[in-house]
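need a 3D model of the sequence below.
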Amino acid sequence: MKIRMLSVFVDDQRRALEFYTNVLGFQVKHNIPVGEDLWLTVVSPDEPDAAELLLEPAGHPAVKPYRDALRADGIPLAQFNVEDLGAEVARLKGLGVVFTMEVTDVGEALVAVLDDTCGNLIQLLQDKPAANTESPGAD
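Predicted coordinates:
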């Protein structure tokens, strides 16, 4: 079993397209008109055939209370892995991205949380290298 697609509800698909591609660096996989909305997915340029992120319109009545509750509690809706969190945060801040949580060491990873300008908090995560668990001199 593999993850094929995940959804992020967005207030404005065109603004989300701008943010997720030109700011975060994803690339468009599908941009298909469906009535007044779009079937709009983005992927990592490093893994274009991996999981897609659907930038889904937030019009369903259940979305607003759900996202409002998450934001009020500071809970990110999605998480994206990065190689160098410090460099990525600096790059994004240079583009005007607002962070609601600065780089924080949480033990096995470093995390930071940003506002995607489309109604969501997004967590960026950098895994720390696994500690060497072998005892010295063991062969």
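
contacts, neighbours, all on C-alpha from now
Fine.

show me what stretch 68-78 is in contact with.
Stretch 68-78 has contacts (C-alpha atoms under 8 Å, 6 or more residues apart in numbering) with 8, 67, 100, 113, 120, 121, 122, 123.

buried sites along it?
Across stretch 68-78, burial judged by 16 or more other C-alpha atoms under 10 Å covers 71, 75, 76, 77.

and for comparison, fold this next one:
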Amino acid sequence: MALGISQVMIYVEDQQRAVDFWTGKMGFKVTRDMPYGVDRWIEIEPPVGGARLVIHKAEPKWPALAQDRPNHVLFHADDIVKTHEELAARGVEFTQPPKQEPWGWSAVFKDDEGHLFHLGQR
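Now for the predicted structure:
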């Protein structure tokens, strides 16, 4: 059996602000943007391909994501120090710059919605 991950949803307040962050600052590309009820179904793909992120409009009744720790989407880079420098130069805010941990290199960045994401090194 071949099994993989095709998409991961990120729930946001402002879909366009999220698209602008992920495409403009992170270098992702929009692969699908279409009407979805009163909102949009937006899929974005990382520069190296792989699983896509779905930028989904959060419902007001949904609980807010924790703002004090990274969420459940983890990213990786081949060279975390170089990636950190490039992303920071594009305006990505890092709450934790790259540092060596017992398990490997680790950094944490924030999107324009205030969500925290982990960045590791392969």
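
how about the contacts of stretch 68-78 of structure 1 in a markdown table, adding secondary structure and neighbour count?
Listed next are those as a markdown table, based on DSSP: H, G, I helix; E, B strand; the rest coil; neighbours: other C-alpha atoms under 10 Å:
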| residue | secondary structure | neighbour count |
| --- | --- | --- |
| 8 | strand | 19 |
| 67 | helix | 19 |
| 100 | strand | 14 |
| 113 | strand | 23 |
| 120 | coil | 22 |
| 121 | strand | 23 |
| 122 | strand | 21 |
| 123 | strand | 21 |
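
need the max-distance pair from the residues you listed.
Using C-alpha to C-alpha, the contacts of stretch 68-78 of structure 1 span at most 18.2 Å, a distance reached by 8 and 100.

mean shift of the helix of greatest length in structure 2 relative to structure 1?
In structure 2, assigned by DSSP state H, the helix with the most residues is helix 80-89. Its match in structure 1 and helix 80-89 of structure 2 itself, once the structures are fitted together, sit a mean 1.2 Å apart by mean C-alpha distance after the TM-score superposition for structure 1.

what is that helix packed up against?
Counting contacts by 3 or more C-alpha pairs under 8 Å, 6 or more residues apart in numbering; DSSP states H and E, helix 80-89 of structure 2 is packed against strand 93-101, strand 104-110, strand 116-121.

where in structure 1 does the shortest one align, residue-wise?
So the one you mean is strand 116-121 of structure 2. Mapped onto structure 1 using TM-score structural alignment, strand 116-121 of structure 2 spans residues 121-126.
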